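Peer 1: Predicted structure and sequence below. I'll ask about it afterward.
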Amino acid sequence: MSLSRPVLALGAGPRVVADARRWVVGTVAEMGRDDLTETAELGVSELVTNALLHGSAPIQVAVRGTREHPRIEVRDASPERPVMPHSRGTSAGDHRPGNVDLDTVLDDLDLEGLEAGAFALATVGRGLDMVARCSEAWGADIEEDGKVVWFSPATQFAEDEGVAGVVSDLDLPRAETIDDPVTVHLLGAPGYLVERLQRHVRELRREVRLLGFSYGNAYPAAATLADLFPLLVPLTESRYIDAVSLSAAGRGLDLSVVVSRGSALAARQAADLLDKADDFCRQEELLTLHRDDQLCEFQDWYLDQFAQQAAGHPAAPWQVPVTDPHASAC
């Protein structure tokens, strides 16, 4: 069985919580981790509920990490930070952490067919407090286009308040603070490959950082890789793109990216880092898709352009004809 897990895209309404629960339960069962069923089921129910009530569409659920240490992620398009349990006070009555029974909560969260109002009332007062009690580690990553709230399900439901969550922001410098800026021109770049590269770098960066944070002793290479990933951030993040226009030859996009000369000259090191990260994914059997041949070829051209142009060479356009597999046929 392939360990690579697809992403579950969710719609709107109370039924999607039940859909997410079934999907996550099925995924952990396929992985042979039935010991995580209850905490994974409850945790994802709470995170999807929060995304529906307080986040923005689209909402996605993913399972990352490894079979030994899986991580469940819920992504939505709102970059607003979640309200962490320690900052909102203790809930009243039966919603206090010490008065919650796991089986009762799971029964409450059988939300198929409920009206939206009843759905909201059934979940108010638990949220991230419950996630903390279901987790070995959990937190949220805030990005420029939304956020990912994640947790590593524990084998047992905590009787106390559980573990503290960690919120991290995308740590990018503002463009006007770039020292010795250089403008790199990426000519004829296929838009969908640019998006795939950006998404791949973000997911890998989160993967190695969270594995190092949560299970550093089990994955010492993850912490080392995480320390190197800032090399890639200014080269791939969309906020560094200064201008986008259609290529005159109709091949794709012409991009102008402003970075420091030092970052551009380090692009070959960044390419080596992606190769090492791919090796790490394969060796540790991560539940994250590694790059295919097309993305590897595009990444090599993309990053080489930074190093070449920073050294004074002219821009060389992307020459490989590609077709977006997601484009509609005429």
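Peer 2: Ah, there it is.
Peer 1: hey, let's count contacts and neighbours off CA atoms from now on
Peer 2: Noted.
Peer 1: Burial check on F213, number of neighbours?
Peer 2: 16 (other CA atoms under 10 Å).
Peer 1: Can you say which helix or strand has it in it?
Peer 2: For F213, the host element (DSSP states H and E) is helix 191-215.
Peer 1: ok, second structure coming up, stack it against the first:
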Amino acid sequence: MTPPTTVWLLGYPVELGMSTVEHISDWMREFQLMALARSQGSSHDVPARLQAMVQSLTARYGTELSTADRLRAEAAARGEPLVDLPYPVRPEAESAVRGWQAMLAEVDEYCRAEELLTLQRSPEQVRLQDWVCEEFLRQLGGAAPRRWPGDVG
């Protein structure tokens, strides 16, 4: 197995990041409720595949995300606007990052079409997630980390 490499998200905007994580958690709660409804006979199956994908990615990469999640939460508790986050990842994580990007865009489409109760991500949240995915892909390809280019909040 290839040893992990560390992807760094430099100058990660803490408040925006926390709101983005919360928003994605809202999606997941809605997916879980819809899965429960499906088990009771509902035919709404829009997020079933998406929920399965998130669960698969979380199971496979959850441990690698835990340190950055903790550092982000600690920075938020201290009121810090920015934090540098390390993500130990395997080089083969590129396909997972691309899958995550596609899933986020697809869920936003469901939100825009009002097939989910949760609102679509804000333009700032989309920009942050795009930057995160871009940084993962760039650094997995051997490029040096770049700081978050946007606003703090």
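Peer 2: Yep, that arrived. Everything numeric here is computed off the predicted structure, so don't read it as measured data.
Peer 1: so the helix holding F213 of the first structure matches what in the second structure?
Peer 2: The aligned range for helix 191-215 of the first structure in the second structure is 14-38, by TM-score structural alignment.
Peer 1: same deal with stretch 71-81 of the first structure?
Peer 2: Under TM-score structural alignment, there's no match for stretch 71-81 of the first structure.
Peer 1: ok, R71 of the first structure touching F151?
Peer 2: Yes: judged on CA atoms under 8 Å, R71 of the first structure makes contact with F151 at a distance of 5.6 Å.
Peer 1: So for the two, which sits in the more crowded spot?
Peer 2: Set R71 of the first structure next to F151 and count neighbours by other CA under 10 Å: F151 wins out with 27 against 24.
Peer 1: so how many other residues sit close to the spatially closest residue to W27 of the second structure that is not a sequence neighbour?
Peer 2: Closest residue to W27 of the second structure apart from its sequence neighbours, by CA to CA, 6 or more residues apart in numbering: T118 at 6.3 Å. Per other CA under 10 Å, the neighbour tally for T118 of the second structure reads 19.
Peer 1: Trace T118 of the second structure over to the first structure, please.
Peer 2: In the first structure, T118 of the second structure lands on T288 (TM-score structural alignment).
Peer 1: Now name the helix or strand holding its match.
Peer 2: Using DSSP H and E, no helix or strand contains T288 of the first structure.
Peer 1: wait, doesn't it sit right on P70?
Peer 2: No: using CA under 8 Å, T288 of the first structure is not in contact with P70, being 10.7 Å away.
Peer 1: between those two, what contacts are shared?
Peer 2: Residues touching both T288 of the first structure and P70 (CA atoms under 8 Å, 6 or more residues apart in numbering) are R64.
Peer 1: contacting residues around the match of helix 191-215 of the first structure?
Peer 2: 44-45, 47-48, 51, 72-73, 75-76, 80-83, 116-118, 121, 124-125, 128, 152-153.
Peer 1: can you tell me which of those are in strands?
Peer 2: Using DSSP state E, 82-83 are the members of the contacts of stretch 14-38 of the second structure that sit in strands.
Peer 1: Which among the contacts of stretch 14-38 of the second structure count as buried?
Peer 2: 47, 51, 72-73, 75-76, 82-83, 116, 118, 121, 125, 128 (16 or more other CA atoms under 10 Å).
Peer 1: Okay, helices next: where are they in the second structure?
Peer 2: Using DSSP state H, the helices of the second structure run over 14-39, 48-78, 94-112, 123-140.
Peer 1: Also compute the angle for the last one relative to helix 94-112, please.
Peer 2: With axes from the mean of the first three to the mean of the last three CA atoms, to 10 degrees as the criterion, the two stretches helix 123-140 of the second structure and helix 94-112 enclose an angle of 170 degrees.
Peer 1: Identify each buried residue in helix 123-140 of the second structure, please.
Peer 2: Buried residues in helix 123-140 of the second structure, defined by neighbour count with 16+ other CA under 10 Å: 125-126, 128-129, 131-133, 135-140.
Peer 1: One more: the second one?
Peer 2: Applying a neighbour-count criterion of 16+ other CA under 10 Å, one finds 50-51, 53, 57, 61, 64, 68-69, 71-73, 75-76 buried in helix 48-78 of the second structure.
Peer 1: Closest one to P88 of the second structure out of these, please.
Peer 2: Of all the buried residues of helix 48-78 of the second structure, P88 of the second structure sits closest to E64, with 5.7 Å by CA to CA.
Peer 1: Hmm, the closest one is touching A93, no?
Peer 2: No: using CA under 8 Å, E64 of the second structure makes no contact with A93, being 10.9 Å away.
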